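K.L.:
Predicted model and sequence below, questions to follow.
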Amino acid sequence: MSSAPAQPINVPAGAQTATVAAGCFWGVEHMFRRQFKSQGLYDARVGYIGGDEQNPGYRAVCSGRTGHAEALQVVYDPEKVSYRTLLEFFYKMHDPTTENRQGPDVGTQYRSAVFYHNAQQEKEAREVTDKVNKQWWKGAVTTEILPAGEWWDAEQYHQLYLDNNPGGYECPSHFLRSFPALGE
């Protein structure tokens, strides 16, 4: 079964979108929803981005042949949570030092990436990535920073997967790390 292009959700004017890939999207979605549910998160969707196949499905993406990453797209209120805060959380909740891998999950679909939606996001993504690479991950970050291309929602059974399957698989690399505040 193939996925479909993302359907716009009904959100207030001024909402912004952030898209990241950090391995298996089930745990990424679950962690972002828990962390930001009362801090301006309007929606979080899992899906596929960064590949060259139209209408990718889960099995095709997992084969590694489509070039897509399993990713999370959040729509948020920038008055309540900043893009920088979302990025810092992203770098704390997964291991950005293992190229095309998160724990036991291996393949390009599990890569670490920030997909920016405009020039300001690109600038912030590069700045935050540089800082976390120097201060937290000691030069080992392999995260890609790429323009957001076409987004494809994952199949419905992947949305809110860990809410609907409380004992479901969670990547062991997905946990919140304790790092000091980033310096300027």
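P.N.:
Happy to help now that I have it.
K.L.:
all contacts plus neighbour counts: C-alpha atoms, from now on.
P.N.:
Will do.
K.L.:
center of the chain, which residue is that?
P.N.:
With distances taken as Cα atoms, centre = their mean, the residue of the chain nearest its centroid is residue 20 (2.6 Å).
K.L.:
Spit out the contact partners of it.
P.N.:
Neighbouring residues of residue 20 by Cα atoms under 8 Å, 6 or more residues apart in numbering: 71-73, 90, 112-115.
K.L.:
among these, who's most crowded?
P.N.:
Within these, neighbour counts (other Cα atoms under 10 Å) peak at residue 71, which reaches 32 neighbours.
K.L.:
Relative to residue 178, how far out is that residue?
P.N.:
23 Å (Cα to Cα, to the nearest Å).
K.L.:
Buried residues in the helix ranked longest in the chain, which are they?
P.N.:
Determined from DSSP state H, the single longest helix within the chain is helix 119-135. Within helix 119-135, the residues scored as buried using 16 or more other Cα atoms under 10 Å are 121-122, 125, 128-129, 131-133.
K.L.:
One more: stretch 44-57?
P.N.:
By neighbour count, and taking 16+ other Cα under 10 Å as the criterion, the buried residues in stretch 44-57 are 44-51, 55-57.
K.L.:
just curious, which of the residues you listed is nearest to residue 151?
P.N.:
Top of the list for closeness to residue 151, among those and by Cα to Cα, is residue 49 at 5.1 Å.
K.L.:
residues touching that closest one, list them.
P.N.:
Going by Cα under 8 Å, 6+ apart, residue 49 touches 68-71, 148-152.
K.L.:
In addition, the following structure is provided for comparison:
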Amino acid sequence: MKFPNSLLTSRSVIALLFCLTAVACNAAEAPTVIAAPEFDSPKTKGPLQTAVFAGGCFWGVQGVFEHVRGVRKAVSGYAGGSKATAQYDTVSSGRTGHAESVQITFDPAEISYGELLHIFFSVAHDPTQLNRQGPDSGTQYRSAIFYTDEAQKKVAQTYITQLIKSHAYQHDIVTAVSASEGFYPAEDYHQDFLIHNPTYPYIVYNDLPKINNLKHIFPDYYRGQPVLVNNSAST
């Protein structure tokens, strides 16, 4: 796989600096065990549905949901801004309004929207970090949920209220909930990045622990053989 040298340099160096101390590395591995949503959409047979979540660098979020049973596809991309500026180099400026996001296509008969949110808030990211996630900072790394209908909006807002009332986190939840007004897939070199680059320093320190946490905290949801954007690609 080929990707810009600047990407190799910036994220590798940042990840290595972030994890020079044991404290930082251990923090990256510590999940937050929280209760499942008390209110959720029922599992039902029907057409596939989509969910759009933003939780920092999309490599790790995509990698998590590619390992979740019931997910048919997870695509890295950009949400919250216009199509005209939905390119990595432009979004990285932090001035386009986009958030690095993942569009998840799932079977509602196998996994509910609330169950996806449970994983999102537990192991995919830290919803208490404002405009940052791990070593990455900027509005493009914000925590956000882009709902596709009113049912998703209600489940998301109700779950956040539940987590706040239960004091699930030591700090305030900063996850924004807004309507999905467009999702734009990221460049090909970003897709399935975790799967194709498991020894890349950024992935090792920031994202592989998320997969391990998914496996141990949600064994019923964990899928060892991930679903890929490019189904012909080998793992």
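P.N.:
Perfect, I can see it now. No experiment lies behind these values; they were computed from the predicted model shown.
K.L.:
Can you pull the TM-score for these?
P.N.:
The TM-score (TM-score structural alignment, normalised by the length of the first structure) is 0.83; 165 aligned residues with a Cα RMSD of 2.1 Å.
K.L.:
about what we covered before: which one of the contacts of residue 20 of the first structure sits closest to residue 5 of the first structure?
P.N.:
Of the contacts of residue 20 of the first structure, the one sitting nearest to residue 5 of the first structure (Cα to Cα) turns out to be residue 73, at 12.6 Å.
K.L.:
My guess is the closest one contacts residue 48. True?
P.N.:
No: the pair residue 73 of the first structure / residue 48 is not scored as a contact, 9.4 Å apart, by Cα atoms under 8 Å.
K.L.:
still on that earlier bit, the residue nearest to the centre of the first structure corresponds to which position in the second structure?
P.N.:
Superposed on the second structure with TM-score structural alignment, residue 20 of the first structure falls opposite residue 53.
K.L.:
same check, this time on residue 59 of the first structure
P.N.:
By TM-score structural alignment, residue 59 of the first structure lines up with residue 89.
K.L.:
Confirm its match sits in a strand?
P.N.:
No: applying DSSP: H, G, I helix; E, B strand; the rest coil, one finds residue 89 of the second structure to be helix, outside a strand.
K.L.:
now it: how far from residue 96 of the second structure?
P.N.:
Distance of residue 89 of the second structure to residue 96 of the second structure, given as Cα to Cα: 11 Å.
K.L.:
So between those two, which is more surrounded?
P.N.:
residue 96 (18 against 10).
K.L.:
What residues does the nearest residue to that one once chain neighbours are set aside make contact with?
P.N.:
Spatial nearest neighbour of residue 96 of the second structure, chain neighbours left out: residue 81 (6.0 Å); criterion: Cα to Cα, 6 or more residues apart in numbering. Applying Cα under 8 Å, 6+ apart, we find residue 81 of the second structure in contact with 96-99, 182.
K.L.:
same check, this time on residue 88 of the first structure
P.N.:
128, 132.
K.L.:
next one: residue 185 of the second structure
P.N.:
Taking Cα under 8 Å, 6+ apart as the criterion, residue 185 of the second structure is in contact with 75-78.
K.L.:
can we see that at 6 Å?
P.N.:
Contacts here follow Cα atoms under 6 Å, 6 or more residues apart in numbering; on that basis residue 185 of the second structure touches 76-77.
K.L.:
After alignment, which residue of the first structure pairs with it?
P.N.:
Match for residue 185 of the second structure (TM-score structural alignment): residue 153.
K.L.:
In space, what's closest to its match - neighbours in sequence excluded?
P.N.:
Closest to residue 153 of the first structure by Cα to Cα, 6+ apart is residue 47, at 4.2 Å.
K.L.:
how about that neighbour, what's its match in the second structure?
P.N.:
By TM-score structural alignment, residue 47 of the first structure lines up with residue 77.
K.L.:
likewise residue 30 of the first structure?
P.N.:
Checking TM-score structural alignment: residue 30 of the first structure goes with residue 63.
K.L.:
secondary structure class for that match?
P.N.:
Going by three-state DSSP: residue 63 of the second structure is helix.
K.L.:
How about residue 81 of the first structure?
P.N.:
What three-state DSSP gives for residue 81 of the first structure is coil.
K.L.:
check contacts around it.
P.N.:
residue 40.
K.L.:
let's see 8 Å
P.N.:
Per Cα under 8 Å, 6+ apart, neighbours of residue 81 of the first structure: 39-40.
K.L.:
And the aligned partner of it in the second structure, how close does it get to residue 51 of the second structure?
P.N.:
Aligned counterpart of residue 81 of the first structure in the second structure: residue 111 (TM-score structural alignment). For residue 111 of the second structure, the distance to residue 51 of the second structure equals 12 Å [Cα to Cα].
K.L.:
Tell me who's in contact with residue 14 of the second structure.
P.N.:
So residue 14 of the second structure contacts 135-136, 202 (Cα under 8 Å, 6+ apart).
K.L.:
Could you rerun that using 7 Å?
P.N.:
residue 135 (Cα atoms under 7 Å, 6 or more residues apart in numbering).
K.L.:
what about it, helix or strand, and which?
P.N.:
Element membership of residue 14 of the second structure, judged by DSSP states H and E, is helix 5-18.
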